[in-house]
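# Could you work out the structure for the sequence below:
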Amino acid sequence: MEVQNALRIVMLGKYGSGISSLANTILGENYFEINSLSDSETRFSQSKTKSVQGRVLTLIDSSGLFLPGRSEEDVKASRLRCMIECAPGPHAFLIVLKVEKFTEQEEDIITQICKLFSEDALKYAAVVFTKGDQLPEGMKISKFVDDSKALSELVRKCGGRCHVFDNKYWKQTQQDEYRSNQFQVAELLKSIDQIVKMHSGGYYTNNRLQEVESEIQTAQEQIRESSENMVEEDIREQAKRRFFERSLECRQRLSSMFRWVMRLVVPGLLAIVVGVIGSKLKKFLYERIYDPWNEH
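Below you'll find the predicted structure:
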């Protein structure tokens, strides 16, 4: 399987929206663990490549990317890992939401997605709903979207592409073909094909993603020189891991150095600033109050 030629699909959404389960549904196997954020490794984006209905897909599961309550350093590390997994850029974004009321919390996630990438990313996106069993009998997801002004606007920005799954109840073939994950996977793949065709086979990228890809390629060259008979897929994975670990180590060193400099320098600078201000103030008060011959 040619991993380097796979379609890179990054899945984004609020924690608990069913991203990992949806990834497993699309791939047809349970590759991604559900609710596994207790493991420090799985708090970050992970990827899996598999052939699905004649297409080689790399799904990037970013379940923990927008997890609330994380430290600033943890958030930065999570964002970097997402960038590494989808570098040099994703062919498509799947914005994952549940079939429920679209609240300010969901709107904030969309804002964060656009901030992390850009609003242009929506041109490469499809909106995918989970918990499809919550749809009223006979209703299609397009009607559910039409009932919400905010959702309608989001789907419009995503080229009108929206799909619905139910990772728990729609596994088996049902009388209603629409309420079948197998049917929905086929429809979703058509949307991904449409996105790729619309952009002439290209993918979304930006300066940051290009910088990350350059660093990964540099690491790949180093690994090739020192390792013989290593397949390209393993070289790529090792290069990604090496770059991520090196970046974290560099950030930790810079953070420690900054704290050390602040402890060492700030008291001295404060004393200098206070001394200068005090001297100026003393002179000003002397001239204004104690020097009656000074012309004001």
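
# alpha carbons only for contacts and neighbour counts from here, please
Noted.

# Which SSE is immediately downstream of the host helix or strand of residue 163?
Per DSSP states H and E: residue 163 is located in strand 162-164. On the C-terminal side of strand 162-164, the nearest following helix or strand under DSSP H and E is helix 181-198.

# Which other helices and strands does that next one contact?
When contacts are defined as 3 or more CA pairs under 8 Å, 6 or more residues apart in numbering; DSSP states H and E, helix 181-198 packs onto strand 92-98, strand 125-130, strand 162-164.

# which residues sit against that helix?
Applying CA atoms under 8 Å, 6 or more residues apart in numbering, the contact partners of helix 181-198 are 25-26, 53, 91-92, 123-126, 161, 163-167, 170-173, 177-178, 202-203.

# that older thread, show me the contact partners of the strand holding residue 163.
Applying CA under 8 Å, 6+ apart, the set of residues contacting strand 162-164 from outside is 126-132, 141-142, 155, 184, 187-188.

# Report the buried members of those.
For the contacts of strand 162-164, a neighbour count by 16 or more other CA atoms under 10 Å gives the buried set as 126-132, 141, 155, 184, 187-188.

# what's the burial count for residue 79?
Residue 79: 18 surrounding residues under other CA atoms under 10 Å.

# Regarding it, what is its secondary structure?
helix (DSSP: H, G, I helix; E, B strand; the rest coil).

# what's the helix or strand for residue 240?
helix 232-285.

# list the helices and strands that helix packs on?
By 3+ CA pairs under 8 Å, 6+ apart, helix 232-285 packs against helix 72-86, helix 207-226.

# tell me how far it is from the chain's mean position?
The chain centroid and the centroid of helix 232-285 are separated by 27 Å under CA atoms, centre = their mean, to the nearest Å.

# With stretch 136-145 instead?
On CA atoms, centre = their mean, the centre of stretch 136-145 falls 28 Å from the chain's centre.

# to compare against the first, here's another:
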Amino acid sequence: MSTSAAHSAELRLVVLGRTGAGKRSAVSTILGLQESQQDADAAVIQECSKHRGEAAGRQVVVVSSPAWFGTGCDPEERRRHISSFIALSSPGPHVFLLCVPVNQPADGEASALDVLQNLLGPSAVSTNTIVLFTHTEELEEEEQLEEYLATWRKDLQELVERCGGRYHTLETRSEEAEEGKAVEELLEKVEQAVRTSGTQHHSCPLYQEAEERVRARQVEIVTQRRGGDQVAPTDSQPEENITEEEMEAVREEAERSIGDLNVDVDSIFPSSLPSPAPSFLWGLWEKLTGWVSWLPKMLRREALLGALVGLFVGGPFGGVMGATVGSVATEVGRRKTQKNK
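Predicted structure coming up:
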């Protein structure tokens, strides 16, 4: 099988997300990696990684990238990360999986979608991105993700709408055997996104540049290994004495050695781009969720609601109003729970 044929037969996924969003866990779940295999990547967690394996009967390549879309990333480091994940997922991914924690504000992820659209084109978001929700253990025991999004998290719903209504979670509340079903459902959504797009995979000028440079580098590597006195094989002229495994190894070496791509970092990442970490809402959210974390799950949301009212109204009156709202919401929740028993 030629290299191009192999690429068309595999599903290529690019996993993106902020630090702590659950990227490593998502990669491990999709490919069924063990803890020892996860630990092997710990030393290079700040670099792009590529894993190849089988999932739900399909050949899958998963590329994971550090959080290069925030303002805290050095411009040269950002260019290197972008070039790396594009080269590793060349000639183009079938989908981008944006890991989004359900227990945090979504302003950083909204900025990430803006950047992805500016970098790789509108279809990268509208057609080729699936929101992958993580940290769903924060939901109440009987609460469904769909209900949580519709009732409490309009910001997360907006992310889903920008991505064509596509979202998923790999986290299950039952036995581990359910993870296999969750992975299978994810890959079905990937294939559905590909069918909807009408293309083999996502492509844009940066991916085209990367693929051209990777192919040229493949020729150089094979020629060097043969002593430079023979013509290196190409996909159109495959060489009989080069195995598929050898060509795969040559390609991965080429992908990791092409250097920086022509990424206009200054125009894609304006200096005014907001960073999610220092924002007022981010700090407020962290403080509120911190002090209510010890409460029983049934009471957390009601307490958080009361706290928000108190803080935004302000003063003694705000404190009284917040306490009242929290108490009423808690009582309503308690009665609803008793009624359902």
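
# re the thing from before, can you flag the buried ones in the contacts of helix 181-198 of the first structure?
Neighbour-count burial (16+ other CA under 10 Å) is assigned, among these, to 25-26, 91-92, 123-126, 161, 163-167, 170, 178, 203.

# which residues does the equivalent of residue 27 of the second structure over in the first structure contact?
Superposed on the first structure with TM-score structural alignment, residue 27 of the second structure falls opposite residue 23. Residue 23 of the first structure makes contact with 32, 59, 61, according to CA under 8 Å, 6+ apart.

# and the gap between residue 23 of the first structure and residue 282 of the first structure?
70 Å (CA to CA, to the nearest Å).

# Check residue 26 of the first structure too.
To residue 282 of the first structure, residue 26 of the first structure is 74 Å away according to CA to CA.

# report the longest helix in the second structure, please.
Ranked by number of residues, the top helix in the second structure under DSSP state H is helix 315-340.

# which of the contacts of residue 23 of the first structure are also in contact in the second structure?
Listed in the original numbering, those still in contact in the second structure are 59, 61 (both residues aligned by TM-score structural alignment, their matches' CA atoms under 8 Å).

# ok, the contacts of residue 23 of the first structure vs residue 237 of the first structure, which is closest?
Of all the contacts of residue 23 of the first structure, residue 237 of the first structure sits closest to residue 59, with 14.6 Å by CA to CA.

# And for the equivalent of residue 116 of the second structure over in the first structure, the neighbour number?
Correspondence of residue 116 of the second structure to the first structure, assessed by TM-score structural alignment: residue 113. Counted by other CA under 10 Å, the residues lying close to residue 113 of the first structure total 19.

# got a list of what residue 113 of the first structure touches?
By CA under 8 Å, 6+ apart, the contact set of residue 113 of the first structure is residue 12.

# which element is it on?
Here residue 113 of the first structure, judged by DSSP H and E, is contained in helix 104-116.

# how big's the offset between that helix and the second structure?
Mean deviation of helix 104-116 of the first structure from its aligned counterpart in the second structure after superposition (mean CA distance after the TM-score superposition for the first structure): 2.4 Å.

# ok, back up a step: for my notes, please list the helices and strands packed on helix 181-198 of the first structure in TSV and give distance to residue 82 of the first structure for each entry.
Listed next are these as TSV, based on distance: least, CA to CA, whole Å:
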stretch	distance to residue 82 of the first structure
strand 92-98	12
strand 125-130	16
strand 162-164	23
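
# Quick check: which of those strands is nearest to residue 238 of the first structure?
With respect to residue 238 of the first structure, and counting by CA to CA, the nearest of those is strand 92-98 at 24.3 Å.

# corresponding residues in the second structure for that closest one?
Against the second structure, strand 92-98 of the first structure falls on residues 95-101 (TM-score structural alignment).

# Now do residue 252 of the first structure: how many residues are near it, please.
Applying other CA under 10 Å, we find 13 residues neighbouring residue 252 of the first structure.

# ditto for residue 337 of the second structure
Look at residue 337 of the second structure: counted by other CA under 10 Å, it has 11 neighbours.

# Give the aligned equivalent of it in the first structure.
Checking TM-score structural alignment: residue 337 of the second structure goes with nothing.

# what do you get for residue 138 of the second structure?
Aligned by TM-score structural alignment, residue 138 of the second structure pairs with residue 134 of the first structure.

# Could you do residue 221 of the second structure as well?
Here residue 221 of the second structure is matched to residue 223 in the first structure, going by TM-score structural alignment.

# quick one, what contacts the nearest residue to that match once chain neighbours are set aside?
Distance criterion CA to CA, 6 or more residues apart in numbering; nearest residue to residue 223 of the first structure, sequence neighbours excluded, is residue 235 at 6.6 Å. Listed by CA under 8 Å, 6+ apart, the contact set of residue 235 of the first structure reads 220, 223-224.

# Read off where stretch 270-279 of the first structure ends up in the second structure.
On the second structure, no counterpart of stretch 270-279 of the first structure exists by TM-score structural alignment.

# and for that stretch, what are the contacting residues?
The list of residues contacting stretch 270-279 of the first structure from outside it, by CA under 8 Å, 6+ apart, is empty.
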